[in-house]
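> just coords:
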């Protein structure tokens, strides 16, 4: 038996790290498009999971946006069955809704993955985002003027509708997933959308990130991803402080006490106001920095101004030393 190719080993080690200690007896499901990243992830999971006493399955989502997409989804599902993955599903979705085709496709895809996880009582869904994807996410967040939460990039783990989503490959290079596929004799599918300059991420991938690597050296990709990890840790700590501060600032009528808010550091106070606005019913996707800044002005720059109008038609006023929804 020949030596294990280092890229194959790197992907397997990352999967083992993600699955070790995962609670619950259910299977893990790999979200696989057939691209190099998710194909390498699926192959590694098929190898690692049984050795940890865990069943592993696969879900491939057919967005129906390209000619032949149904056939590709069926081919991925067929391959998964040959690898011993079980359960295996090819799930067609209808891509509709606001935010453009990319956002609508993402919403439909995650809804399908969550539904599949619930059908099979899965312990987690594994996603194939790599270190390069994380670096691209940080650059896009910088371009948007995002704060620490946006610059923290994609988390290694988060829950969506009570389903754990894991990203084992955030410290694995995209080149390694492609090399792992080559070493295993797997032929990945290259999604033409990933090279379409109509999408900002495609332009970052094709032009901006290579230019940064040329200018600053190959370490820039890992450094951007490391920045995201550091900011994620800081953001988690600030969120914990904000949760405690929100509890301490609550008034009996459900509003927030201005004196308690004013005593908080700005980084904590703005998080408290953002969390409270969400509690009031402001849609998170529509709640912007502008809204939170306006709420903060009711605390730190009060001169009798009128209510702040949050998304969802929610007016917030200051009265008698408290902020409350009017």
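Cool, got the structure. Quick caveat, the model's predicted, so the values are computed rather than measured.
> could you use CA atoms for every contact and neighbour count after this?
Will do.
> and stretch 96-112, how far out from the chain's middle?
14 Å (C-alpha atoms, centre = their mean, to the nearest Å).
> revised request: answer the last question for stretch 195-213.
19 Å.
> buried ones in it?
201, 202, 203, 204, 205, 209, 210 (16 or more other C-alpha atoms under 10 Å).
> need these in JSON lines with distance to residue 12 and secondary structure, can you?
Below are the buried residues of stretch 195-213 laid out as JSON lines (distance: C-alpha to C-alpha, whole Å; DSSP: H, G, I helix; E, B strand; the rest coil):
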{"residue": "201", "distance to residue 12": "27", "secondary structure": "helix"}
{"residue": "202", "distance to residue 12": "28", "secondary structure": "helix"}
{"residue": "203", "distance to residue 12": "30", "secondary structure": "helix"}
{"residue": "204", "distance to residue 12": "28", "secondary structure": "helix"}
{"residue": "205", "distance to residue 12": "25", "secondary structure": "helix"}
{"residue": "209", "distance to residue 12": "26", "secondary structure": "helix"}
{"residue": "210", "distance to residue 12": "27", "secondary structure": "helix"}
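> what is the nearest of those residues to residue 311?
Closest approach between the buried residues of stretch 195-213 and residue 311, by C-alpha to C-alpha: residue 201, at 27.5 Å.
> which residue packs closest to that closest one, ignoring adjacent ones?
Setting aside the residues directly before and after it, residue 201 is nearest to residue 136 in space (C-alpha to C-alpha, 6 or more residues apart in numbering), at 6.9 Å.
> this is the comparison structure:
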């Protein structure tokens, strides 16, 4: 049942093609273990070559055992394996922001390293329909627009790789049943039950209230909402945003992005936000740590039109006003002109 559902998702979103070299990110938990096992069972049918990567975030004393578990599983499946280890808590203390954002950034940096080592073209991750529901609800609670409420994308570009999520339409219950039927005992991360993290509180406390008192199918409903908004966002980007981006955004060497101020002024306020978002994405290749307050501050900064003024955004992105343009660039890069 789970295998067929995953096959349907893979086909629906055109996730793989014959000859793909796929890095599978595996923590040792139920979702990523099920993902690896299902892809292994389908690798001949789909024509895939699988590689495995596992990162120890050092949140728990027994986290090294999770990586060892994944290493043994990869060896059993005859898949090449890479382990990583980063003290995320220590890094978070020096960077600030949320611990979840720091962990995510570190994890994706590790996946990039592994992807380059194994020369893959796809990265497969184990996000599920439950993860999707939690993400949409969390973003709704803390505030988000159409892009944020589109949730976790089934497939998206990340640098030169395509990140795919074959479990995105599968429920956690189906995954647990699959592992039980196949007599697989995955690792369990105790931090997933701690109320320290927003996502955990939503999973443990808020969603059960919705299921009991309002809609037993709340997870499916939230996942559908994300899919509907994703379709709307895709249409908006294709018909309206891409032409605007092409007209007023110029990307140069070292991902230095220049934005024409006069053209920006002509845009509707909603379009301006999409343009600014795209500029930051082109510089940082991600939008981690960028919140609503940052958009308001950027707008206020640009409105002042102070020549040579500079402003800092999270993760090393800087903004400067110069000669009728807004320049976005990474810290350490000196834009010319």
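That came in fine, so what should we check first? In this text, all values refer to a predicted model and were calculated from it rather than measured experimentally.
> re the thing from before, tell me the counterpart of the residue nearest to residue 201 of structure 1 in structure 2.
In structure 2, the residue equivalent to residue 136 of structure 1 is residue 134, according to TM-score structural alignment.
> returning to that earlier point: tell me which element the residue nearest to residue 201 of structure 1 is part of?
helix 131-144 (DSSP states H and E).
> buried residues, that helix. List them.
131, 132, 133, 134, 135, 136, 137, 138, 139, 140, 141.
> I'd like those as TSV, with distance to residue 276 of structure 1 appended.
Shown next, in TSV, are those (distance: C-alpha to C-alpha, whole Å):
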residue	distance to residue 276 of structure 1
131	33
132	34
133	32
134	29
135	31
136	31
137	27
138	27
139	29
140	27
141	24
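> now the helices for the stretch 1-150 of structure 2?
Secondary structure of the stretch 1-150 of structure 2 (DSSP state H, counting those that start in this stretch): helices at 2-12, 30-46, 63-76, 88-95, 99-118, 129-142, 146-149.
> nearest to residue 222 of structure 2, out of those?
Closest among these, once you apply C-alpha to C-alpha, is helix 129-142, at 5.1 Å.
> show residues contacting the closest one.
148-152, 167-172, 198-199, 202-203, 207, 218-220, 222-223, 226 (C-alpha atoms under 8 Å, 6 or more residues apart in numbering).
> elements contacting the strand or helix carrying residue 223 of structure 1?
Following DSSP H and E, one finds residue 223 of structure 1 within helix 219-249. On a contact count with 3 or more C-alpha pairs under 8 Å, 6 or more residues apart in numbering; DSSP states H and E, helix 219-249 of structure 1 meets helix 131-144, helix 148-151, helix 209-216, helix 258-262, helix 266-280.
> give me the mean deviation of the second one from structure 2.
So the one you mean is helix 148-151 of structure 1. After superposition onto structure 2, helix 148-151 of structure 1 sits on average 1.2 Å from its aligned residues (mean C-alpha distance after the TM-score superposition for structure 1).
> where in structure 2 does that helix fall?
With TM-score structural alignment as the criterion, helix 148-151 of structure 1 aligns to 146-149.
> which one in structure 2 is aligned with residue 7 of structure 1?
With TM-score structural alignment as the criterion, residue 7 of structure 1 matches residue 2.
> one more: residue 91 of structure 1?
Aligned partner of residue 91 of structure 1 by TM-score structural alignment: residue 84.
> leaving out the residues flanking it, which one is nearest to its match?
Closest to residue 84 of structure 2 by C-alpha to C-alpha, 6+ apart is residue 55, at 4.5 Å.
> distance of the equivalent of the one you found over in structure 1 relative to residue 120 of structure 1?
By TM-score structural alignment, residue 55 of structure 2 lines up with residue 61 in structure 1. Separation of residue 61 of structure 1 from residue 120 of structure 1 (C-alpha to C-alpha, to the nearest Å): 16 Å.
> repeat for residue 282 of structure 1
33 Å.
> more neighbours: the two, which one.
Per other C-alpha atoms under 10 Å, whichever of residue 282 of structure 1 and residue 120 has more neighbours is residue 282, with 19 against 14.
> pretty sure that one is touching residue 312, no?
Yes: using C-alpha atoms under 8 Å, residue 282 of structure 1 is in contact with residue 312, at 5.4 Å.
> what distance do you get for residue 37 of structure 2 to residue 161 of structure 2?
Taking C-alpha to C-alpha, one finds residue 37 of structure 2 at 22 Å from residue 161 of structure 2.
> now do the SS call for residue 323 of structure 1.
strand (DSSP: H, G, I helix; E, B strand; the rest coil).
> can you pull the buried residues of stretch 59-70 of structure 2?
59, 63, 64, 66, 67, 69, 70.
> so the match of residue 7 of structure 1 is in contact with residue 173, correct?
No: between residue 2 of structure 2 and residue 173 there is no contact under C-alpha under 8 Å: 10.2 Å.
> neighbour count for the two, which is higher?
Between residue 2 of structure 2 and residue 173, counting by other C-alpha under 10 Å, residue 2 is the more crowded of the two (17 against 9).
> hang on, residue 164 of structure 1 in a helix?
No: Residue 164 of structure 1 sits outside any helix when classified using three-state DSSP, being strand.
> residue in structure 2 matching it?
Using TM-score structural alignment, the equivalent of residue 164 of structure 1 in structure 2 is residue 162.
> what's the closest non-adjacent residue to its match?
In space, residue 162 of structure 2 is closest to residue 122, 4.9 Å off (C-alpha to C-alpha, 6+ apart).
> what of residue 204 of structure 1?
Residue 204 of structure 1 sits nearest to residue 136 (C-alpha to C-alpha, 6+ apart), 6.5 Å away.
> so the most centrally placed residue in structure 2, which state does it fall into?
Centroid check for structure 2 by C-alpha atoms, centre = their mean gives residue 152 as the closest residue, at 6.7 Å. Classification of residue 152 of structure 2 by three-state DSSP places it in coil.
> that one and residue 317 of structure 2: what is the separation?
For residue 152 of structure 2, the distance to residue 317 of structure 2 - C-alpha to C-alpha - is 24 Å.
> also residue 53 of structure 2?
Relative to residue 317 of structure 2, and taking C-alpha to C-alpha, residue 53 of structure 2 is found at 29 Å.
> more neighbours, those two?
residue 53 (25 against 18).
> show me what contacts the more buried one?
Contacts of residue 53 of structure 2 (C-alpha under 8 Å, 6+ apart): 23, 24, 25, 26, 81, 82, 83, 84, 111, 114.
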